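Peer 1: Just the structure for this:
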Amino acid sequence: MRVRILVSGAGVAGPVLAHWLTRYGFCVTVVERAPAPRRTGGHAVDLFRPAMDISQRMGLLRRIEERAVGTRRMTVHQEGARRPVRADLSRIFRATSGRHVEIMRDDLTGILHDATRDDVAYVFGDSITAISPDGEVSFENAAPRRFDLVIGADGLHSNVRRLVFGDEARFGTSLGAHLGVMTLPNTRGLDGELLLHVGVGRTAGMYGVSHMGDARVLFLFRGVPESEHPRGVPRQKELLHAAFTGMHPDVDRWLDGRPPGRGPAPGPSPRPAPPHLRDGAPARLHGRRRLRPDRLNRIRLAPPRRQTAPGLLDAVLVRPETVADRAVDGPADPAAPSCGGRAPRGGCRRRLRKGTSTVGVLTYARSVPRAIC
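Peer 2: Below is the predicted model:
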């Protein structure tokens, strides 16, 4: 009997983990709240050597490099300063890492989804609503199903973590920083350049996305009450205007969504920002590989503990029941619908032992990804 694993979240962490789990013979289902894979681009993320190495092992490096954005220069306008400061980002990246690619987040998640969809069962437009002690998982839309392991790879405000351990306030402390990203026409013709306006407690910027023909505008700021997670668009716009109006004529135009000669565009959508805004995705790539799928039968999960920042709590693993010498040798029926329609590469060779912890949490620090077992 094959071990059935449910992963919540089809962003970066979920598909990467699903890839390696299927390689070692596990039957993986990924559930995602979004109705379909996002293809609008999102925000740029930087992949450095650890993530590049994992991408190469997955056979995806060439496809990732083909979608590279390539921001090479940065111009910074500081409030009160007479002249801007210019920096060569390509030199900085070469000094910090021998391998580096900048890619739009939705391009990255699209590549990961396309690479795993034949071996992994993806369920879009649904979400977990309950996890019972005997392993039965309830969903918003689909019928309940039973799994041996549930993994939360569902972001900063993890739904799985909340269902298993309670309110996230018990495990994290807000950093007070929020990030808003919006799309505008690239009327300034930015090509490989990041334009920033920096002030105390606030930063606004714009960079071009060459293969999409438009630009991304980002707003990073503090000042939102710690208890508030603004989700409604009217409240989000209100907070952004309060934080940035009058900073600079460029920023005022970005806020209104009206670059010169253009009509109004959709408003930005701020969301809580992780501790390191641009290397969250590579940390997930690296972190998922450091979780050894061939050693799941050896994991002793530590009890949940308070984190200094919610971004450090990246994956929640739940073992709904103690596994009693369940054999998982040999691949399952290739036609089994819950396994993506194909038997996994390499088959199943491991056996789970008695006495595995029933509930726990796996964490790692973004700067040095590692499992606490």
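Peer 1: going forward, measure contacts between C-alpha atoms and count neighbours the same way
Peer 2: Will do.
Peer 1: If you drop the residues flanking it in sequence, what lies closest to His241?
Peer 2: Spatial nearest neighbour of His241, excluding adjacent residues (C-alpha to C-alpha, 6 or more residues apart in numbering): Leu255 at 6.8 Å.
Peer 1: For Thr203, see how far away that neighbour is.
Peer 2: Leu255 is 13 Å from Thr203, where distance means C-alpha to C-alpha, to the nearest Å.
Peer 1: Pro249 now?
Peer 2: Remark: distance between Pro249 and Thr203 (C-alpha to C-alpha) = 14 Å.
Peer 1: Ok, Met104 next?
Peer 2: Taking C-alpha to C-alpha, one finds Met104 at 20 Å from Thr203.
Peer 1: One more: Gly110?
Peer 2: Distance of Gly110 to Thr203, computed by C-alpha to C-alpha: 29 Å.
Peer 1: Give the next helix or strand downstream of the helix or strand containing the residue nearest to His241.
Peer 2: Element membership of Leu255 [criterion: DSSP states H and E] is helix 249-256. Using DSSP H and E, the helix or strand that directly follows helix 249-256 along the chain is strand 269-272.
Peer 1: Could you list every helix and strand that that following strand packs against?
Peer 2: Contact analysis of strand 269-272 by 3 or more C-alpha pairs under 8 Å, 6 or more residues apart in numbering; DSSP states H and E lists strand 177-185, helix 233-244 as its packing neighbours.
Peer 1: Next, format those as TSV and append distance to Arg222 and mean neighbour count.
Peer 2: Converted to TSV, those look like this (distance: least, C-alpha to C-alpha, whole Å; neighbours: other C-alpha atoms under 10 Å):
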stretch	distance to Arg222	mean neighbour count
strand 177-185	5	20
helix 233-244	8	16
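Peer 1: who wins for proximity to Gly199 among these?
Peer 2: In terms of C-alpha to C-alpha, the element of these nearest to Gly199 is helix 233-244, at 9.6 Å.
Peer 1: Quick one: the helices and strands packed on strand 269-272 as TSV, columns for distance to Glu136 too.
Peer 2: Below are the helices and strands packed on strand 269-272 laid out as TSV (distance: least, C-alpha to C-alpha, whole Å):
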stretch	distance to Glu136
strand 177-185	36
helix 233-244	35
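Peer 1: Report all helices and strands that the helix holding Leu255 contacts.
Peer 2: Against helix 249-256 (3+ C-alpha pairs under 8 Å, 6+ apart) you get helix 233-244.
Peer 1: Looks like Leu220 contacts His178 (just checking).
Peer 2: Yes: here Leu220 reaches His178: they are 5.7 Å apart, a contact under C-alpha atoms under 8 Å.
Peer 1: compare with the first, here's sequence two:
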Amino acid sequence: MQMLKNNEFLQPLFLSRFNLIIVIFLFLGGCTVMQPLQKRKLIGVFHLIETARYADAKTAAEELINDEETAQWPRTWYARGVLCQNAYREGIKKNDKNLSELYPDQLFVALESFDKALELDESGRIEKQLAPRYVLLANDFQIAGERHFRNNKFGDALRAFAQAVEISEKPFLEMRADTNLIFNAGLAAFESQDWDKAIKYFGRLHHKHYSANTTHLLYMAQLNKSDTTAAKKTLSEGIERYKNNEELVLLLANLHFSSNDTSAALLVLNKAIGSNPDNHIFYYTKGLIYQKTEQFIEAIDAYQEAVRYAPDELMAYVNIATSYYNIGVEIDENARAIMNGAMVREEKEKSAAAYDNAIAWLDKAYERDPKDQEVIRRLHGLYRALRINDKARILERKIR
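Peer 2: Here you go, the predicted model:
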């Protein structure tokens, strides 16, 4: 058998390796050509955005988003975010929905795109480019929220305001969420009856001592969640912070009273009176509580204090008269069980005195304002109940 020469044996092997190297080179060469091509496409997207060719830019951007390789580039997502934001702002300015609605929920697509760019950027360099974009986006969301709120689209308003708050609180932006923005988010949540979010936003403001009105709204949201304990705590904190704010005091007193805790309601009012002794409303409210619990003597005392500080508060006069009348009725009912004639006469004198006091207080109210229809009706009813018919007929002609 003839031996093969060394070079003859090696030649086919050398050729096969050479061919393999060529194939690998061509494959790698294709990759190096492809990447610059994709980069040119990305640059083209920015050029289309700059020249306001937004529909074409969208087509090109989506091609890059759907490409497995370019979808991993932070600047691909940044480009789509810029496209959405620029087209939206121009569309709003020109009232052109083809631009402002280039994508469904366009502002949210912009936000999603910027967030994705931030997530993919391991170098941290893109933050500086994104910062002013995020600030603009927060402003766009806020304006959109205000527009939705004016149009009574409270759910959409809440969604927009919530995003504006969230963007404002991104750590690298080094900015604080505006308290008015947080209030708007809470108000939109309240109007859309999203009580959890209303509590979230109003709760933040309540703890920052934003306003008594915020405390009131937080209390109402908590009450709508049937969380009476939290509502009472909120009002108590508000009363402490806002120096016995009248509205908050009355709300807490009413909440205790509605919970059948009369003592707690009166305690709230007495504390408020200790700090604001010349506020007639607190005395008047005490009178109402005593009157509703049929403690008529205590009610009269409280109403008389209200009259002392507010002599033109006619309903205090009317309620004093009503309390005296109820005392008279109570005395008469109790007298029916008495068998001793002398004691009965004594009780009758007491009831007559109570009825006289009732008439006297209604007369005082009538003298202060002879045209007040509520006073006229109450006085007319009392005269009829006491069978003072001549005076009842005179007042009857004045009832409208």
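Peer 1: Overlay the chains and give the TM-score.
Peer 2: Remark: TM-score between the superposed chains equals 0.18 [TM-score structural alignment, normalised by the length of the first structure]; 113 aligned residues with a C-alpha RMSD of 6.7 Å.
Peer 1: so which of the helices and strands packed on strand 269-272 of the first structure gets nearest Val164 of the first structure?
Peer 2: Taking those one by one with C-alpha to C-alpha, strand 177-185 is closest: 26.2 Å.
Peer 1: Show me which of Pro249 and Thr203 of the first structure is the more surrounded one.
Peer 2: When Pro249 of the first structure and Thr203 are compared on other C-alpha atoms under 10 Å, the one with more neighbours turns out to be Thr203, at 22 against 10.
Peer 1: Spell out the residue ranges of the helices in the stretch 101-250 of the first structure.
Peer 2: 105-116, 159-165, 233-244, 249-256 (DSSP state H, counting those that start in this stretch).
Peer 1: nearest to Arg91 of the first structure, of those?
Peer 2: Of the helices of the stretch 101-250 of the first structure, nearest to Arg91 of the first structure by C-alpha to C-alpha is helix 105-116, at 22.8 Å.
Peer 1: and that closest one, what does it pack onto?
Peer 2: If contacts are counted by 3+ C-alpha pairs under 8 Å, 6+ apart, helix 105-116 of the first structure sits against helix 13-23, helix 61-66.
Peer 1: Serialize those helices to TSV and add fields for distance to Met52 of the first structure and mean neighbour count.
Peer 2: Listed next are these as TSV, based on distance: least, C-alpha to C-alpha, whole Å; neighbours: other C-alpha under 10 Å:
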stretch	distance to Met52 of the first structure	mean neighbour count
helix 13-23	13	25
helix 61-66	7	14
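Peer 1: Among the ones you listed, which comes closest to Arg146 of the first structure?
Peer 2: Nearest of those to Arg146 of the first structure, taken as C-alpha to C-alpha: helix 13-23 at 17.7 Å.
Peer 1: looking just at contacts, which helices and strands does the closest one meet?
Peer 2: When contacts are defined as 3+ C-alpha pairs under 8 Å, 6+ apart, helix 13-23 of the first structure sits against strand 4-8, strand 27-32, helix 105-116, helix 280-290.
Peer 1: count of neighbours near Glu367 of the second structure?
Peer 2: Neighbourhood size, Glu367 of the second structure [other C-alpha under 10 Å]: 10.
Peer 1: Next: Asp363 of the second structure.
Peer 2: By the criterion of other C-alpha under 10 Å, Asp363 of the second structure has 19 neighbours.
Peer 1: Report the distance from stretch 146-165 of the second structure to the chain centre.
Peer 2: Centroid separation between stretch 146-165 of the second structure and its chain, computed with C-alpha atoms, centre = their mean, to the nearest Å, is 11 Å.
Peer 1: May I see the buried residues of it?
Peer 2: Within stretch 146-165 of the second structure, the residues that count as buried by 16 or more other C-alpha atoms under 10 Å are 146-149, 153-165.
Peer 1: who touches that stretch?
Peer 2: 137-139, 141-142, 144-145, 177-178, 181-182, 184-186, 188-189, 191-192 (C-alpha atoms under 8 Å, 6 or more residues apart in numbering).
Peer 1: hang on, the earlier thing: determine which of the helices and strands packed on helix 105-116 of the first structure approaches Arg49 of the first structure most closely.
Peer 2: helix 61-66 (11.5 Å).
Peer 1: which helices and strands sit right next to whatever helix or strand comes next after the closest one?
Peer 2: Once the chain leaves helix 61-66 of the first structure, the next helix or strand it forms, by DSSP H and E, is strand 73-78. In this structure, strand 73-78 of the first structure packs against strand 85-88, helix 89-96, strand 193-199, with contacts taken as 3+ C-alpha pairs under 8 Å, 6+ apart.
Peer 1: out of these, which comes closest to Arg146 of the first structure?
Peer 2: It's helix 89-96; of those, that one is closest to Arg146 of the first structure (C-alpha to C-alpha) at 45.3 Å.
Peer 1: Give the other helices and strands that that closest one contacts.
Peer 2: Here helix 89-96 of the first structure touches strand 73-78, going by 3+ C-alpha pairs under 8 Å, 6+ apart.
Peer 1: relative to helix 89-96, how tilted is the strand it packs on?
Peer 2: Orientation note: strand 73-78 of the first structure sits at an angle of 100 degrees relative to helix 89-96 (axes from the mean of the first three to the mean of the last three C-alpha atoms, to 10 degrees).
Peer 1: Export the helices and strands packed on helix 13-23 of the first structure to a markdown table and append columns for mean neighbour count.
Peer 2: Shown next, in a markdown table, are these (neighbours: other C-alpha atoms under 10 Å):
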| stretch | mean neighbour count |
| --- | --- |
| strand 4-8 | 24 |
| strand 27-32 | 24 |
| helix 105-116 | 20 |
| helix 280-290 | 23 |
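Peer 1: any chance of those in JSON lines, plus distance to Ile54 of the first structure?
Peer 2: Shown next, in JSON lines, are these (distance: least, C-alpha to C-alpha, whole Å):
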{"stretch": "strand 4-8", "distance to Ile54 of the first structure": "20"}
{"stretch": "strand 27-32", "distance to Ile54 of the first structure": "20"}
{"stretch": "helix 105-116", "distance to Ile54 of the first structure": "12"}
{"stretch": "helix 280-290", "distance to Ile54 of the first structure": "7"}
